[in-house]
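Colleague: this is the structure alone, sequence omitted:
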């Protein structure tokens, strides 16, 4: 079976370019995070730079020297910030010297020992005395595992509880139990972010186009990706639209999720809640090759999904619409679960002054974290991207 060439929507390309610009990471690193070829991302960057040329001011020798000093200072501060961020995920605020020494021991291959001792306020003599002390095999394993627990918790952006941390450690070859990991997380003061309660109210259109419920709460699938999809967009609570709050006003997100892989295969953001938002999200999934002919798309009875415009678009691309009951969130549980995770793991813990910053955070969460790093219990603690690759490998071997 010949693998279908990936296609990328303009939205995806723009967000990928924005990630390179905002993070300052090398193109190869961002390409790896997004699962695209680095040459492809490089071409997108060249096209953007060609369309947005920057002036090349002439600098005097004094100004060049000053710029070099500033760049050196920025590199130093970045390195300190990187190290302190790692240490912050492993250490409590009042961590004893032994725990700080353990962090230095783990990171000594990447950073200078004297430099780390200065940042963590540990005398070098104390570190070497701690390093040479007698330690039992059990204590050494527990110490090393605690470091790995802190690392995985940090990679999981604070969203992983003890079960997901345990699953990730076992995937990496660190055999451990949920109980041991729970104890270590408690000792390290690590706790996964907790969801907030919210009220869900679906608003129907005045003349809705009705569709049968083709999912019937069966969100499992043994089929290939692209056959069964679910979608959702911001709820309306108390009669007024409310979703992603920013300093410039509301921002709304529509998604398309593949039930076979739990991957967010289509998404769009806008300042409005018009039907075009959900049409654009489904179009992104179709343009990316994630929607097969005759696929089922399931949603709630929101006005956008029951509109004639959306129904006509689905008919045009050969997609069958499926709609759950009004006000019953369990009929669209997978989509609801994604929005709960998004709010719990990002928006309840950050403030965004502009819509642009919120867009960047959502793009990073979906494309880098949720689709490619976050372990899903419904997938046997695999990532959606791994599930998609497994399907493709099995299809190629058949």
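Modeller: Right, received. Where do you want to start? Quick caveat, the model's predicted, so the values are computed rather than measured.
Colleague: hey, let's count contacts and neighbours off CA atoms from now on
Modeller: Fine.
Colleague: residues in contact with residue 325?
Modeller: When contacts are counted by C-alpha atoms under 8 Å, 6 or more residues apart in numbering, residue 325 touches 300, 301, 331.
Colleague: the first one: how many residues sit nearby?
Modeller: Right, residue 300. 30 (other C-alpha atoms under 10 Å).
Colleague: surely it touches residue 202?
Modeller: Yes - counting by C-alpha atoms under 8 Å, residue 202 is a contact partner of residue 300 at 7.4 Å.
Colleague: which residues do the two both contact?
Modeller: Counting by C-alpha under 8 Å, 6+ apart, the common neighbours of residue 300 and residue 202 are residue 326.
Colleague: what's the closest of the contacts of residue 325 to residue 101?
Modeller: Taking C-alpha to C-alpha as the measure, residue 101 sits nearest to residue 331 out of those, at 51.3 Å.
Colleague: distance check, residue 115 against residue 80.
Modeller: Using C-alpha to C-alpha, to the nearest Å, we find residue 115 at a distance of 9 Å from residue 80.
Colleague: let me see the contact set for the closest residue in space to residue 366 that isn't next to it in sequence.
Modeller: Across the structure, with C-alpha to C-alpha, 6 or more residues apart in numbering as the measure, the residue nearest residue 366 apart from its sequence neighbours is residue 264 (7.0 Å). When contacts are counted by C-alpha under 8 Å, 6+ apart, residue 264 is found next to 255, 256, 257, 258, 366, 371.
Colleague: check it against this one:
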């Protein structure tokens, strides 16, 4: 009984050759350039001669050719950014490579190519709770992590990065402020010391860039944020201070999430051997994050695209 193949069947048939395509192509090139025996090359590639010749002389179906084209771009994306999973790869294909494919198709090709995103490591924050806090604010934000407009809700925190000079370990501290509407990094400061000046200067930079902003300003109970002088700065700027509860890092979830993103995508698994290399990595990543990193929860836009779309509509 003849059964007509569905589009899914044809696509899966095309995918079946994606993994071996590169092996077959290598065999063909080595044979043509160096005249190595096909049988020997097939043995090294762990494929049969019959399968190779079938590939060599076949007519390539349209669906298979499309899968191979998509697979080639997926490999390039993965080599450049191994942290990306299939969903982010799919979004990049559509936005930056003009290739439309649904999530399932990209996932199947990634599985055939054994492409997986890098492992997500747990983030261990470095903010020190104040032993004798001068000012404690209520958790006004109350995990309401959505916002109707830019500069309504800001989150902030400090995290640390390590680098080595010889066997000596050094630390750098990154303080940043994140807007909950468009998830953009509003401001950031990198310093060698985790102190009040680090946090105060980050706040001042945010105000300078957004002089009319009067958001809810949420943080954990780190010693910088419970400082009376910092609370006075917030009041002078017309902001409402909010703080996470003790031992409830989820109260500042999106900020903690950003630390996890930057460290998973650019920091974990690497050994930095100079201060400049860490600073350059952070600066380049935040520029990439704000301007090029597509986010599905923003409608497959970058943070600055989301921000600018609001300004244009206002």
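Modeller: Looks like it arrived, so ask away. Treat the numbers as computed from the prediction; the structure is a model and nothing was measured.
Colleague: as a markdown table, the contacts of residue 264 of structure 1 with distance to residue 344 of structure 1 and secondary structure would be great.
Modeller: As requested, the contacts of residue 264 of structure 1 are exported to a markdown table (distance: C-alpha to C-alpha, whole Å; DSSP: H, G, I helix; E, B strand; the rest coil):
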| residue | distance to residue 344 of structure 1 | secondary structure |
| --- | --- | --- |
| 255 | 17 | strand |
| 256 | 19 | strand |
| 257 | 18 | strand |
| 258 | 21 | strand |
| 366 | 14 | helix |
| 371 | 17 | coil |
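Colleague: ok, these vs residue 215 of structure 1, which is closest?
Modeller: Once C-alpha to C-alpha is applied, the member of the contacts of residue 264 of structure 1 that ends up nearest residue 215 of structure 1 is residue 258, at 12.7 Å.
Colleague: neighbours of the aligned partner of that closest one in structure 2, just the number please.
Modeller: With TM-score structural alignment as the matching criterion, the partner of residue 258 of structure 1 in structure 2 is residue 179. Burial of residue 179 of structure 2 is recorded as 27 neighbouring residues (other C-alpha under 10 Å).
Colleague: which one in structure 2 is aligned with residue 269 of structure 1?
Modeller: Across the two structures, residue 269 of structure 1 finds its equivalent in residue 190 of structure 2, going by TM-score structural alignment.
Colleague: what's the helix or strand for that match?
Modeller: When secondary structure is defined using DSSP states H and E, the element that contains residue 190 of structure 2 is strand 185-191.
Colleague: buried stuff in that strand?
Modeller: Residues 185, 186, 187, 188, 189, 190 are the ones in strand 185-191 of structure 2 that count as buried (16 or more other C-alpha atoms under 10 Å).
Colleague: okay if I get those residues as a markdown table plus distance to residue 246 of structure 2?
Modeller: As requested, those are arranged in a markdown table below (distance: C-alpha to C-alpha, whole Å):
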| residue | distance to residue 246 of structure 2 |
| --- | --- |
| 185 | 25 |
| 186 | 26 |
| 187 | 26 |
| 188 | 25 |
| 189 | 25 |
| 190 | 26 |
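Colleague: continuing past the strand holding residue 190 of structure 2, what's the next helix or strand?
Modeller: If you walk from strand 185-191 of structure 2 toward the C-terminus, the next helix or strand you reach (DSSP H and E) is helix 196-209.
Colleague: in that next one, what's buried?
Modeller: Judged by neighbour count (16+ other C-alpha under 10 Å), helix 196-209 of structure 2 contains these buried residues: 198, 199, 200, 202, 203, 205, 206, 207.
Colleague: chain center to it, what's the gap?
Modeller: Using C-alpha atoms, centre = their mean, to the nearest Å, we find the averaged C-alpha position of helix 196-209 of structure 2 to lie 25 Å away from the chain's own average C-alpha position.
Colleague: so how much does that helix differ from structure 1 once superposed?
Modeller: Between helix 196-209 of structure 2 and its aligned stretch in structure 1, the superposed structures give an average distance of 1.4 Å (mean C-alpha distance after the TM-score superposition for structure 1).
Colleague: residue 89 of structure 2 matches what in structure 1?
Modeller: Looks like residue 89 of structure 2 aligns to residue 165 there (TM-score structural alignment).
Colleague: doesn't residue 155 make contact with that match?
Modeller: No - between residue 165 of structure 1 and residue 155 there is no contact, the gap being 9.9 Å when judged by C-alpha under 8 Å.
Colleague: so between the two, which is more surrounded?
Modeller: Between residue 165 of structure 1 and residue 155, counted using other C-alpha under 10 Å, residue 165 has the larger neighbour count: 26 against 17.
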